[in-house]
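Colleague: Based on what follows, work out the 3D shape:
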Amino acid sequence: MAGDPYAALGVPRGASADDIKKAYRRIAKTDHPDLNQDPEAVKRFAAASAAYDLLKDPEQRRRFDAGEIDAQGQQQAPRWAGRSGAGRSAGGGHPFGGGAGHGGDPDLSDVFADLFGQGGPGGAAGGGRRGGFGGFGGFGGFGGGRADMRGQDLRLALEVDFLTAARGGRTRITLPQGGTLEVAIPRGVREGQVIRLRGKGEPGMGRGEPGDAYLEVRVTAHPMFTREGDDIHLVLPIALDEAVLGGKVAVPTIDGPVSLSIPRGASSGQRLRLRGRGVKGGDQHVELRIAMPPKVDAELEAFFEEWRRRNAYDPRRGMVDPG
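Modeller: Sure thing, here's the model as predicted:
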């Protein structure tokens, strides 16, 4: 029941000192604020700490059982002189009396060794975790230290232009907590890929490490290139005479222009391949598209009228009446 130290530890009134210690150990492993930030867990741990402070001392426990002191360690009647340390601590303490945590009890150093390292938090040797039991802040009345807690991770969207994603490079971002950071973009990074920046998240508490920043890549579209896996696709306009006569033309790639041979009599939709010109060893596929001259003059018109008279052909043969 509320205010009962035995109930706070979950043990009967006849429990042995060892049972009381084990009960406190069990609660500390699940509800210690360095391990569980839930407000209800914090309350359970505070009550268990105060209960243990009251019951760990045989004389103080005897007096409580006899009704000489109450659950707060206060004398029930003025005729009892009271035992030094049996009442509330000068700083307000816990409702069951005694100091915060395990009150420096050397017998409890092993209780927290498996939770916080050898000697427990705030151990007498000075090598324990700062902000552990009896020394963490933010939980009123537990002491003046600070909890060691890892900072939260950040998840951010990172917009990268197409060529930087394909070739790799560097970009600068502004962090939510202020300041800028230069980020290395690996060659061939893909849409939706996540880049992890260790230690660039929210700062930790106490000696806690900062969190990480996770950047989810968003690749902007390119006016000429598209990407499928590690292959690059490009539609290449060619002139009418280049389609008829063939020849070499300059073709853009993600790493700069290269020369491409157009075969004689090339057609729109014909695909050519540039090996190794894609992303990380992929290929670049070039789709040819014949582009008419901006103006059909009288000379070109007369030439094709004569050519058609002599060499007419039907590229749509069989399409109109496939049966």
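Colleague: From now on I want contacts and neighbour counts done on CA atoms only, so please keep to that.
Modeller: OK.
Colleague: What is the helix or strand harbouring D18 packed up against?
Modeller: Applying DSSP states H and E as the criterion places D18 in helix 17-31. Secondary-structure packing of helix 17-31 (3 or more CA pairs under 8 Å, 6 or more residues apart in numbering; DSSP states H and E): helix 5-9, helix 39-55.
Colleague: buried stuff in the shortest one?
Modeller: The neighbour-count check on helix 5-9 (16 or more other CA atoms under 10 Å) flags P5, Y6, A8, L9 as buried.
Colleague: this one as well, want them side by side:
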Amino acid sequence: MELTLPVSFEEATHGAGKRVQLPSGKQVEVKIAAGTLEGHRMRLKGQGEPSPLGGPPGDAFVTISYAPHEKFKREDFDLRYEADVPLPDAVLGAKVRVPTLTGAVDLNIPAWTSGGRTFRLRGKGLPKASGGHGDLLVSANLVLPADHDPELEALMRKMRAVAEEK
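Modeller: Reported below is the predicted structural model:
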């Protein structure tokens, strides 16, 4: 008998106990260890289908599946996140608050950061069963002001003219 158990990134990070309902209606507790990988298969001895010949029940197998996360994308033990960086902060530099699985941290955005630049926060990804953690890879997503800004537009026109003269 094969079952799939969805777990959140947080449950995979910290470990968790999850209840699994078997087709018989019986519920069993399954321990998800911190660092359990997606696709990991657990055997529940004697929890499968009853034997058609009256013998003991077979085994049930539970496969771990990561539920999608609203903020992060997973690449093995690394996580990816897109941080919105307002244009002035990208040009002048700033600190941007970035969520992690264990709480938000400040990320230093250097002056003249281009859109798409990726920053690595070491050890802020998913835990590895063998020890340590993956990384959180943060991409800068440049954001223009929501409202039309005539001063910004005039400045951009000047910058374009200077670039075209070179």
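Colleague: before we move on, the earlier item: quick check: the farthest pair among the buried residues of helix 5-9 of structure 1?
Modeller: Using CA to CA, the buried residues of helix 5-9 of structure 1 span at most 6.4 Å, a distance reached by P5 and L9.
Colleague: Please identify every residue contacting each of the two.
Modeller: Residues touching both P5 of structure 1 and L9 (CA atoms under 8 Å, 6 or more residues apart in numbering): A48, A51, Y52.
Colleague: so what's the closest residue to the last one other than its chain neighbours up against?
Modeller: Put plainly, it is Y52 of structure 1. Closest residue to Y52 of structure 1 apart from its sequence neighbours, by CA to CA, 6 or more residues apart in numbering: Y24 at 6.9 Å. If a contact means CA under 8 Å, 6+ apart, then Y24 of structure 1 has L9, A48, S49, Y52 as its contacts.
Colleague: what's around the closest residue in space to P5 of structure 1 that isn't next to it in sequence, how many residues?
Modeller: Leaving out its chain neighbours, the residue that sits closest to P5 of structure 1 by CA to CA, 6+ apart is A51, at 4.4 Å. Neighbour count of A51 of structure 1, defined by other CA atoms under 10 Å: 27.
Colleague: ok, now R309 of structure 1?
Modeller: Residues contacting R309 of structure 1 under the criterion other CA under 10 Å number 9.
Colleague: need the contact list for the closest residue in space to P50 of structure 2 that isn't next to it in sequence.
Modeller: Sequence neighbours aside, P57 is the residue nearest to P50 of structure 2 in space, at 4.0 Å (criterion: CA to CA, 6+ apart). Residues near P57 of structure 2 by CA under 8 Å, 6+ apart: G46, Q47, G48, E49, P50, S51.
Colleague: May I see the ChimeraX selection of the buried members of those?
Modeller: Buried residues within the contacts of P57 of structure 2, by 16+ other CA under 10 Å, are selected in ChimeraX with:
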select :47,48
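Colleague: Just the ones in helices from the contacts of P57 of structure 2, please.
Modeller: Residues of the contacts of P57 of structure 2 located in helices (DSSP state H): none.
Colleague: Could you find which two of the contacts of P57 of structure 2 are furthest from each other?
Modeller: Q47 and S51, at 11.2 Å, using CA to CA across these.
Colleague: anything in contact with each of these two?
Modeller: P57, G58.
Colleague: Closest to the centroid, which residue in structure 2?
Modeller: F72 (3.0 Å; CA atoms, centre = their mean).
Colleague: Trace it over to structure 1, please.
Modeller: In structure 1, F72 of structure 2 lines up with F225, judged by TM-score structural alignment.
Colleague: any idea where the strands of structure 2 begin and end?
Modeller: Using DSSP state E, the strands assigned to structure 2 run over residues 2-7, 16-21, 27-32, 41-44, 60-66, 73-75, 78-86, 94-98, 105-109, 118-121, 136-143.
Colleague: Point out the other elements, helices or strands, that the longest one touches.
Modeller: When contacts are defined as 3+ CA pairs under 8 Å, 6+ apart, strand 78-86 of structure 2 sits against strand 73-75, strand 94-98, strand 136-143.
Colleague: quick one: which of the ones you listed is nearest E10 of structure 2?
Modeller: Closest approach to E10 of structure 2 among these (CA to CA): strand 73-75, 12.3 Å.
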